[in-house]
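**Q** For reference, the sequence and a predicted model appear below.
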Amino acid sequence: MKKHIMNTYGRFDVIFEKGKGTKVYDVDGKEYLDFVSGVAVNCLGHSHPAVAKTLAAQGEKLIHVSNLYWNTEQMALAEKLVSHSDHHQVFFCNSGTEAVETGLKLARKYGKLKGGNAKNQIIYMNNSFHGRSMGALAVTGQEKYQKDFMPLMTGLKNVEFNNIEKLKEVMDENTCAVILEPIQGEGGIVAAQAAYLKEVRTLCTQYDALLIFDEVQCGIGRLGSLFAYQSFGVIPDVICMAKGLGGGFPIGAVLATENAASAFVPGDHGCTFGGNPLACAVSLTVLDELLNNGIIDEVNEKSLYTIGKLAALQEKYDVVQGVQGLGLLLGLKVKGEPKAIINKCFEKGLLLVGAGENVIRIVPPLNVSKEEIDTAVKVLEEAMLEVQG
């Protein structure tokens, strides 16, 4: 059966069939502690009862009607996102890549309206990752993802992340947008400096360019605030989100200020499945659990606890080079390639994934317990000892 799936992923040799909370089980019944969370997607873990209940109830009520019509769940979700942000309008889609594509199109249209055809330059960051479609790939600052798909979209400039002087060198009146991740995920869990983001915001305002935050991985509670920008004190014009927004059900969204969103008019953009009642109902349930049951409020405490445990490993083992990231989007930097350690953890029933060249990414569900954090760190330590010999 595996031969019928396109060869686009280097998968672990396991077939999963069920999950509950932070645990997932393969077809042989082996239990794994999941600190990958579907790559920062399963913010409430697996098969959360509230999500399962919503899926069943909404599935019997209304699943899809298209965007030719309004639906109550889409409007309610838009209102929820707007009410908890500094933004005014939402576009719904199905994934992070689609959200980034929407942001790029919005920026190009905004630039044309503000400065004519010449105002089309989009600046992106070195070491970034924004998706695998041709537009999102074009603003992904890692050649390994781009090289086999050239030529890509033009009118782009790549600059060093966290270096405001490099941005000042290339930014001018023809810049329509700057896109960045507040924390670079695939690039190695590298956080932006708050002072840097503030200066980027100033430059975007100065040149009337949109500041686009890709919060696909770092948003929806993962940093201890609903939106990542709220943890840095810098308001972007556009936020691209997905992953945790649906807690495991596919949904993406772009949240924009009224000034930015006004560039779009009917016919400029669309998405057949975007904002369907089923996805929006699930997202509303996820947000309700995160916001009203104290889950987001506990993220920073759990983060400090996890960082303390990981820092203790650094004190004991030379292979550990440091802990980076914020909230429950953390990275353990190690000497050399982390694949052997990750594979050994997998054998021991702990799911982890890499980021960048030498970082082990740690992204448990946001409702993870301290006991489960203890277990994960214990397994990680055992794996490091066995790999190091």
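**A** Now that the structure is in, tell me what you want to look at. Remember, it's a predicted structure, so these values are computed and weren't measured experimentally. Residues are numbered from 1 along each chain as shown.
**Q** can we go C-alpha only for contacts and neighbour counts from here?
**A** Noted.
**Q** number of nearby residues for residue 93?
**A** Counted by other C-alpha atoms under 10 Å, the residues lying close to residue 93 total 25.
**Q** That one and residue 275 touch, don't they?
**A** Yes: with contact defined as C-alpha atoms under 8 Å, residue 93 reaches residue 275; the gap is 6.3 Å.
**Q** Name the residues contacting each of the two.
**A** residue 251 (C-alpha atoms under 8 Å, 6 or more residues apart in numbering).
**Q** neighbours around residue 143, how many?
**A** Residue 143: 12 neighbours (other C-alpha under 10 Å).
**Q** With residue 137 as the reference, measure out to it.
**A** Residue 143 sits 10 Å away from residue 137, taking C-alpha to C-alpha, to the nearest Å as the criterion.
**Q** same deal with residue 22?
**A** On the measure of C-alpha to C-alpha, residue 22 and residue 137 end up 32 Å apart.
**Q** tell me the SS of the residue nearest in space to the middle of the chain?
**A** In the chain, the centroid-proximal residue (C-alpha atoms, centre = their mean) is residue 217; its distance is 1.3 Å. With DSSP: H, G, I helix; E, B strand; the rest coil as the basis, residue 217 sits in coil.
**Q** Pull the contacting residues for it.
**A** 39, 40, 41, 185, 241, 242, 243, 244.
**Q** so what's the residue nearest to residue 326 when sequence neighbours are not counted up against?
**A** Nearest non-adjacent residue to residue 326, counting by C-alpha to C-alpha, 6 or more residues apart in numbering: residue 223, 5.8 Å away. Shown in contact with residue 223 (C-alpha under 8 Å, 6+ apart): 231, 299, 300, 326, 327, 328, 329.
**Q** now, among the residues you listed, which is nearest to residue 69?
**A** residue 231 (35.8 Å; C-alpha to C-alpha).
**Q** next, the one to line up against it:
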Amino acid sequence: MMPTYKPAEFVPSKAKGSWVWDKKNKKYIDFASGIAVSSLGHCHPILNKALSDQSKKIWHLSNLLTNEPALRLAKIFCKYTFAEKVFFSNSGAEAVEGAIKTARKYAYTNINKNKNEIVSFSDAFHGRTMMTIALNGSDRFIEGFGPMPGGIKHHPFNEIKNLERVITKKTAAVIIELVQGEAGIIKAKKDFIQKIKRLCKKNKALIIVDEVQSGAGRTGTLFAYEQFGIKPDIMCCAKGIGGGIPIGAILTSTKIAECMQLGSHGSTFGGNPLACAVAEQVMTMLTKKSLLNGVKKKEKLFLDELKSINKEFKCFGAIRSSGLWIGCKLNVTKSFNLDTMMKACYAKGLMILKANNNTIRIAPSLIIEDEVILKGLKILREAIQEQHH
């Protein structure tokens, strides 16, 4: 393997629900869900059945032919969101790339051929392809990979001042995460969103909302935009919508989709029948009010416990959350930091995530049982007790 990852010492061999077992049969509680991907836990019986049933019918077709699972999944997206048209990809980064192409083509076709600038924000994370690292706006992602694609402007996230200098007549689209994940679960402020909406309307610019990580029920509504008083022109989703199967999607209106003519975009594996058959079941379950309300209840359970841990150890500078997506900013010392905490949690049988360089990120299955939450937080507390002096 290329040395781009530093995996944990243990090798997982099987998983069920919110539990993972390694090759030595040691048990772990999963507070990571593959970075907010396994939204219904591991090996959910309904998803297993969907995959198994579809595997006996058709695995793959090119997009020279359509397939029933893809059509059914597209209908679900259109029924439960603002969207009227869907394009399927394999991943979040591809959804973002396709969204940028769509926005530029829309401006080119309908408004003006030189209207092509894209505005994105500081501390964003939109992916790892050339276009998406250029959008991220952090040097650590782009160093050594240049030259970067042009036509991109950056502005500080949640900063209203001077926004009108970057969103101009030349802007084709603004791309935003309503909750920034990599930055440590930072929500966009209402007035910031309102100003973006006003400037985009005035300058005929599209709003692309990146919900790759915030979507699929993660924040307690099917998609986060429902909580922010904003209707995207284009939305990117992936991660949790497939419950563990690679799938991404671009959602938009008929009017915007019309500019993407025959042959203007494509994807070999996009709309794969196996992926769509599973995602159809995931999305059907995630639209249930009881599940989404459960996310908010479980968030409160996490927050109450985390606050009580913090009261005892004064270990977190901030606890931020948006549904079952929680960032605990560490009061870092020499012996107490992200690496020591990750190691300590793994040793005790708990899987957590990092965000930024100082934040524990928690993103468990959306249907994790309350008693498993409490067990996992007990392990976290023990790890903190051990590490924090």
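**A** Right, received. Where do you want to start? Small disclaimer: the values here were computed from a predicted structure and weren't measured.
**Q** how about CSV for the contacts of residue 217 of structure 1, with neighbour count, secondary structure and distance to residue 125 of structure 1 added?
**A** Formatted as CSV, the contacts of residue 217 of structure 1 follow (neighbours: other C-alpha atoms under 10 Å; DSSP: H, G, I helix; E, B strand; the rest coil; distance: C-alpha to C-alpha, whole Å):
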residue, neighbour count, secondary structure, distance to residue 125 of structure 1
39, 18, helix, 21
40, 28, helix, 21
41, 24, coil, 24
185, 28, coil, 13
241, 30, strand, 18
242, 32, coil, 20
243, 28, helix, 21
244, 31, helix, 23
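**Q** how near is the aligned residue in structure 1 for residue 30 of structure 2 to residue 44 of structure 1?
**A** In structure 1, the residue paired with residue 30 of structure 2 is residue 34, using TM-score structural alignment. Residue 34 of structure 1 sits 12 Å away from residue 44 of structure 1, going by C-alpha to C-alpha.
**Q** cool, residue 138 of structure 1 as well?
**A** Counting by C-alpha to C-alpha, the gap from residue 138 of structure 1 to residue 44 of structure 1 is 32 Å.
**Q** How about residue 162 of structure 1?
**A** 32 Å.
**Q** With residue 58 of structure 1 instead?
**A** Distance from residue 58 of structure 1 to residue 44 of structure 1, by C-alpha to C-alpha: 19 Å.
**Q** Excluding chain neighbours, give the residue nearest to the match of residue 30 of structure 2 in space.
**A** Going by C-alpha to C-alpha, 6+ apart, residue 34 of structure 1 has residue 351 as its nearest residue, at 4.9 Å.
**Q** The one you found reaches residue 31, doesn't it?
**A** No: Residue 351 of structure 1 is beyond contact range of residue 31, at 10.3 Å (criterion: C-alpha under 8 Å).
**Q** in the stretch 151-300 of structure 2, which spans are helices?
**A** 163-166, 190-202, 254-257, 273-286, 289-313 (DSSP state H, counting those that start in this stretch).
**Q** Same question for the stretch 1-150 of structure 2.
**A** 33-36, 45-55, 68-80, 92-110, 130-136, 139-142.
**Q** can the ones you listed go into CSV with extra columns for distance to residue 303 of structure 2?
**A** Listed next are those as CSV, based on distance: least, C-alpha to C-alpha, whole Å:
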stretch, distance to residue 303 of structure 2
helix 33-36, 18
helix 45-55, 29
helix 68-80, 29
helix 92-110, 28
helix 130-136, 29
helix 139-142, 31
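**Q** Tell me which residue of structure 2 lines up with residue 253 of structure 1.
**A** Looks like residue 253 of structure 1 aligns to residue 249 there (TM-score structural alignment).
**Q** meant to ask about residue 77 of structure 1, not that
**A** Aligned by TM-score structural alignment, residue 77 of structure 1 pairs with residue 73 of structure 2.
**Q** Setting the sequence-adjacent residues aside, check what's closest to that match.
**A** residue 280 (5.0 Å).
**Q** So the one you found versus residue 94 of structure 2, what's the distance?
**A** Applying C-alpha to C-alpha to residue 280 of structure 2 and residue 94 of structure 2 gives a distance of 20 Å.
**Q** and what of residue 100 of structure 2?
**A** 10 Å.
**Q** what about these two, which has more around it?
**A** Ranked by neighbour count (other C-alpha under 10 Å), residue 100 of structure 2 and residue 94 place residue 94 first, with 27 against 23.
**Q** so that one touches residue 246, yeah?
**A** No: Residue 94 of structure 2 lies out of contact with residue 246 (C-alpha under 8 Å); the separation is 11.3 Å.
**Q** Could you check how far the aligned partner of residue 304 of structure 1 in structure 2 is from residue 377 of structure 2?
**A** Here residue 304 of structure 1 is matched to residue 300 in structure 2, going by TM-score structural alignment. Going from residue 300 of structure 2 to residue 377 of structure 2 by C-alpha to C-alpha gives 13 Å.
**Q** More neighbours: which of those two?
**A** residue 377 (19 against 15).
**Q** my guess is the more buried one is in a strand, correct?
**A** No: assessed with three-state DSSP, residue 377 of structure 2 is helix; it does not lie in a strand.
**Q** residues in contact with it?
**A** Going by C-alpha under 8 Å, 6+ apart, the list of residues near residue 377 of structure 2 reads 302, 305, 306.
**Q** Scan those residues and report the most crowded one.
**A** The contacts of residue 377 of structure 2, ranked by neighbours (other C-alpha under 10 Å): first place residue 302, 21 neighbours.
**Q** quick one: that one from residue 370 of structure 2, how far?
**A** According to C-alpha to C-alpha, residue 302 of structure 2 and residue 370 of structure 2 sit 9 Å apart.
**Q** again with residue 106 of structure 2
**A** Taken as C-alpha to C-alpha, the span from residue 106 of structure 2 to residue 370 of structure 2 is 46 Å.
**Q** Then residue 204 of structure 2?
**A** Counting by C-alpha to C-alpha, the gap from residue 204 of structure 2 to residue 370 of structure 2 is 47 Å.
**Q** More neighbours: which of those two?
**A** In this view residue 204 of structure 2 and residue 370 are compared by other C-alpha under 10 Å, and residue 204 has more residues nearby, 19 against 13.
**Q** ok, for the residue mapped onto that one from structure 1, nearest residue in space, not its chain neighbours?
**A** Under the alignment by TM-score structural alignment, residue 204 of structure 2 pairs with residue 208 in structure 1. Nearest residue to residue 208 of structure 1, sequence neighbours excluded (C-alpha to C-alpha, 6+ apart): residue 176, at 7.2 Å.
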